[in-house]
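J.: Here is the input, now give the coordinates:
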Amino acid sequence: MLKTLYTRLALGLFLLLLAVGLLYTFISLYSLREYSASVNQALHQNLAQNLVSDRNLVRDGELDRSALEELFALYMAINPSIEIYLLDLEGTLLSYSADPAKIKRNQVSLAPIRRLMDDMSLYPLLGDDPRSHDRQKVFSVTPVPTADNPEGYLYVVLRGEEYDAAETLARGSKVLEMSAWALLVSLAVAMVAGLTIFRLLTRRLRSLTRLVEEFENSDMSQSPHNTWHNKRWRDKRPVVRDEIDYLGATFDTMAQRIANQIEQLTEKDAQRRHLVAQVSHDLRTPLASMQGYIESLKLRHDRLSPQEQDRFLDIALKEGRRLSRLVDELFELAALEAREKQPVPEPFPLAELVHDVVQKHSQAAQDSQLTLSLSGDPALPTAYADLAMTERVLDNLISNAIAYSPLGGRIDVIVGQAEGKPEVYVQDSGPGIAAQDLAHIFDPFYRGEAPGGAGHAGLGLAIARRIMTLQGGDISVENLASGGASFCIRLPVDAAC
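T.: As a prediction, this is how the structure comes out:
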């Protein structure tokens, strides 16, 4: 029942209006009584004094008891709302205009009497009601027979029992009934207005809730086309830029990010499956070759010449080394992907490193009847990267160039700079890379068909790209117009230099 925000807001508004209505009623009734008492006391502040003078209660400086009795009888008939008492100087009742059975206490406190006589503007000032044990009422008082020689007080309760009875009867009158109805109608109008406002305010929140539900029901695998921004534009509603609009914009961003992450996870899972299949294939090939030659050597060793036995062992050893290298590359790529192996950047002269790497591969190039040359601008900016990792990338690029260049071919290593960053080009004279393979050449175990050549697969280029990414550098490839491929690496420089 109270599961929706609108229901809770409606209930909260109802309880708030009910509390406000009750509080308003209590304050209004209390204020009305206080106001009425103040007005009554202000209008009759001299009533006791006027009764003494008008009815000649004092004669020759003495209080006329018979005139007082006549006063009691007269005002009980013509003005039953007041009650008249004669008090001594201690506040004890000496005489009164009431049935003795109705008197509940025979003495009243003199403190409020003295306060009123000292300051006639203290309204409303309440005094003890002799007809009640604890009730107090507004009053008028005057010392008798005179203020200079008081023997007691004429104490007039302005709102006696008859007044209370009439007031109780008036509470059920048409005026109070109309006031009650006016209050109820006002609260009802406020309730309807509040519910309407809440409905309008929560409408956009309900729309946002439906968007979230639609996104959830779509398995969160696709970017939501019905975004909060599009919905606001389609409904032609102004952008308020309040908390709900900010929440909607945040949802759009979050939904897009979740969809992208799910898409990336799906792509990663597909890559993982492809990688497992490729790893299985590339591991199976050298293992099968090793197993075949070793089994042949074992079964036919007595029929093989020593030269054939050595050739079989050399092939098995070559396949074992190939398998070992592949496993090492797998571990290296996994460590780089998991960021277990982080680069330790340091400033170093890139030209010197390239020269050393070229010298290291010069013998292998000669053995393959290839020309390996180094050229370019030696005055390069100081690179800021991991020296060992950079050397690993250069080794891989030059080794690949040697492997895919034909006999008598040429490999050019060119150093230079672009936009203040050092770069190295490794260009070979091989068959190049098929156009459809250029975008995937750095993917792990990607197997493409070289134009006019055999397929190629491995992890070297994937490791090279990961190393360059971790170092904040870049690696790219393109085919040369004259034939062959050109790989380029760009390294960052030290910002402090």
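J.: CA atoms for contacts and neighbours, from now on please.
T.: OK.
J.: Now for the protein: which helix has the highest residue count?
T.: Taking DSSP state H as the assignment, the helix of the chain that covers the most residues is helix 243-300.
J.: And it, what does it pack against?
T.: helix 174-217, helix 228-234, helix 306-337 (3 or more Cα pairs under 8 Å, 6 or more residues apart in numbering; DSSP states H and E).
J.: can I get those in JSON lines with distance to Thr4 and mean neighbour count?
T.: Formatted as JSON lines, the helices and strands packed on helix 243-300 follow (distance: least, Cα to Cα, whole Å; neighbours: other Cα atoms under 10 Å):
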{"stretch": "helix 174-217", "distance to Thr4": "10", "mean neighbour count": "14"}
{"stretch": "helix 228-234", "distance to Thr4": "21", "mean neighbour count": "15"}
{"stretch": "helix 306-337", "distance to Thr4": "46", "mean neighbour count": "15"}
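J.: Can you name the residues that contact the residue lying closest to Ser132 once chain neighbours are set aside?
T.: Excluding the flanking residues, the one nearest Ser132 by Cα to Cα, 6 or more residues apart in numbering is Lys104, at 5.4 Å. By Cα atoms under 8 Å, 6 or more residues apart in numbering, Lys104 lies in contact with Pro130, Arg131, Ser132, His133.
J.: To compare with the earlier structure, here is another sequence to fold:
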Amino acid sequence: MLNSLYTKLVLVLFALFIALGAIFLAAALYTAPMYQQEVSQQLNRDLARYIVNEHVLIEEGKIQQDNLEALFHTAMIINPALELYLLDAEGQVIAHSMSPDKVKRKHVSLQPIKVFLSGQVQGLIMGDDPGHEQRINSFSVAAIDHKGQRQGYIYAILGSDKIGHITDVLQRSLIMKWSASAVVVALVFAFIAGLALFFFLMRKLRTLNLSMQRFKQTNMQDGGIVTSNQLKARDEIDAMAQTFNHMARQIQSQMRRLQQTDALRRELVANVSHDLRTPLSSLRGYLETLILKSSQLTDAERQVYLNIAHDHARRLATMVDELFELAKLDANEVRPQQEPFSMGELVFDVSQKFHLRASEKDIQLNLDVDETVPYVNADVGMIERVLDNLIDNALRHTPAGGSVNLVVTAEHGKVRITVSDTGYGIAEEEIPHVFKRFYRKTSAVEDNKEDDRLHAGLGLGLAIASRIVELHGSRLSVSSILHQGTSFQFSLPAHMLSP
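T.: Okay, here's the model as predicted:
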């Protein structure tokens, strides 16, 4: 129980209010006498001056004893708490209204007296109290001058022992008790209000903590996120809850991506194992035939077997290259190194690489480049790879007598590249899957041809092309009509020449 945050806050609040109450009461007890002395000094500030104006106490350096005794007697009758002292010009006590044994000091400091007489300080001024060896007290003072010469001072102590005794009585009075009780009641009320506030704040923290615990217990899957209707306010706790919501959603998203990645990994292993087994088995079979029947084969037969084994080895190398290339693209290890270049020239160069293969399959490879096409900003090597994959895909899925068309046009600050064919086409339900890894469409019969099998990879060509286009900030789109043909399109930003 003591380890809970709420208990710790309550204990700290309790200790704080106890300290505040003690400080307030101590300050009240300390300042009450000071306030009483200041009020007394303000009320009796001109008392000494009135005495000097009404009584001649020193004349030509001589003390007027009769006048002084009459003054002391009158003062004791009017105000028994008043203590009068007659000082010389140096501050020495030369007469007083006290009994001789009550006077403890024979000299009074002139510094407070000068400050008082200057009138520059309006607050409480404390001076030496001759009735005590160390005590200072409030006073009233007036200078006694004769013919321009300072004769002495009449010095009146206002806060005498009797006044101090009265102050002690006041401190134990009913009013002081009421004041102390009022302070205690106010502190108790504030303490209860603080407890209620802490309970309200801790309720939100408890809700957040329970949400975090549920999130942990459900293995970071669901059920632990604070709902939006619990976040109506906008304080730091709500901000922390929103941060937790964001973190939880991020964790869940990452968990889903990890699960998807794991599923893709399993699919990758299954597909790679299946697809690599075929060329490996074929390669192994032909090599074993060459080894076992080497003496029985003619040179022509041996060359045929070697050519077939070489084709399967090349296909195997293509598959491995595709795997590495897509892995690098997905891991963002390869970034486009953009530079301006002619798209028309690149399309022409790439088409030349496929002319022989197209001729062998009796497929016409057509090129249509708009003369007004500007340069593009892109990675020339990556875009060449896209064109290679698209043209290779078109040739593999176009029957003899068909055509593959490459069209480059300019439109609205971009250059559009289209690779279309008159091949077998793609069924409508298969179009959303053509860019998926290891996907091969099932609607075309040409996949059974030996030449297409030898040129085929792992079904990653379109996935690689799509990923490269995405890295250039564009999108590879596809449209197709079954038994009529397929068209792939993407755009690249045109290179704007500086003025």
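J.: now for the helices and strands packed on helix 243-300 of the first structure, which one comes closest to Lys421 of the first structure?
T.: helix 306-337 (24.0 Å; Cα to Cα).
J.: Now the closest one on the second structure. Mean distance?
T.: In this overlay with the second structure, the average offset of helix 306-337 of the first structure from its partner residues is 2.3 Å by mean Cα distance after the TM-score superposition for the first structure.
J.: residues in the second structure aligned with the helix or strand just after that helix?
T.: Next helix or strand after helix 306-337 of the first structure toward the C-terminus (DSSP states H and E): strand 346-348. Using TM-score structural alignment, strand 346-348 of the first structure lines up with residues 339-341 of the second structure.
J.: once aligned to the first structure, how far is that stretch on average?
T.: Looks like 3.1 Å for stretch 339-341 of the second structure (mean Cα distance after the TM-score superposition for the first structure).
J.: List the buried residues for that stretch?
T.: Neighbour-count burial for stretch 339-341 of the second structure flags Pro340, Phe341 (criterion: 16 or more other Cα atoms under 10 Å).
J.: Verify the stated contact: Glu446 of the second structure with Arg440.
T.: No. Contact criterion Cα atoms under 8 Å: Glu446 of the second structure and Arg440 do not qualify, at 11.8 Å.
J.: Name the residues contacting each of those two.
T.: By Cα under 8 Å, 6+ apart, Glu446 of the second structure and Arg440 have no common neighbours.
J.: and Asp451 of the first structure, what helix or strand is that in?
T.: For residue 451 of the first structure the amino acid is Pro, not Asp. With DSSP H and E as criterion, Pro451 of the first structure is part of no helix or strand.
J.: Give the burial count for it, as a bare number.
T.: 14 (other Cα atoms under 10 Å).
J.: and the gap between the closest residue in space to His355 of the first structure that isn't next to it in sequence and Val413 of the first structure?
T.: Nearest non-adjacent residue to His355 of the first structure, counting by Cα to Cα, 6+ apart: Leu374, 7.3 Å away. Leu374 of the first structure is 5 Å from Val413 of the first structure, where distance means Cα to Cα, to the nearest Å.
J.: residue in the second structure matching Gln271 of the first structure?
T.: So, by TM-score structural alignment, Gln271 of the first structure is matched to Leu264.
J.: Next, count neighbours for that match.
T.: 13.
J.: helix/strand/coil for the residue nearest to Asn46 of the first structure when sequence neighbours are not counted?
T.: Counting by Cα to Cα, 6+ apart, Asn46 of the first structure lies nearest to Ser140, which is 6.7 Å off, once chain neighbours are set aside. Following DSSP: H, G, I helix; E, B strand; the rest coil, the label given to Ser140 of the first structure is strand.
J.: Could you double-check that Ser140 of the first structure sits in contact with Arg159?
T.: No. Using Cα under 8 Å, Ser140 of the first structure is not in contact with Arg159, being 10.5 Å away.
J.: Neighbour count for those two, which is higher?
T.: Ser140 (26 against 21).
J.: Now for the more buried one: which residues touch it?
T.: Gln41, His44, Gln45, Asn46, Leu47, Ala48, Tyr155, Val156, Val157, Leu158.
J.: separation between it and Ser132 of the first structure?
T.: 18 Å.
J.: What ranges does the stretch 1-150 of the second structure have for its helices?
T.: 5-43, 47-54, 65-78, 110-118 (DSSP state H, counting those that start in this stretch).
J.: Looking at those, which is nearest to Gln250 of the second structure?
T.: Of the helices of the stretch 1-150 of the second structure, nearest to Gln250 of the second structure by Cα to Cα is helix 5-43, at 28.4 Å.
J.: if I line the two up, what does Asp275 of the second structure land on in the first structure?
T.: Asp275 of the second structure maps onto Asp282 in the first structure, by TM-score structural alignment.
J.: now its match: how far from Ile463 of the first structure?
T.: 17 Å.
J.: same deal with Gln342 of the first structure?
T.: Using Cα to Cα, Gln342 of the first structure is found at 13 Å from Ile463 of the first structure.
J.: Please consider this matter closed, and thank you.
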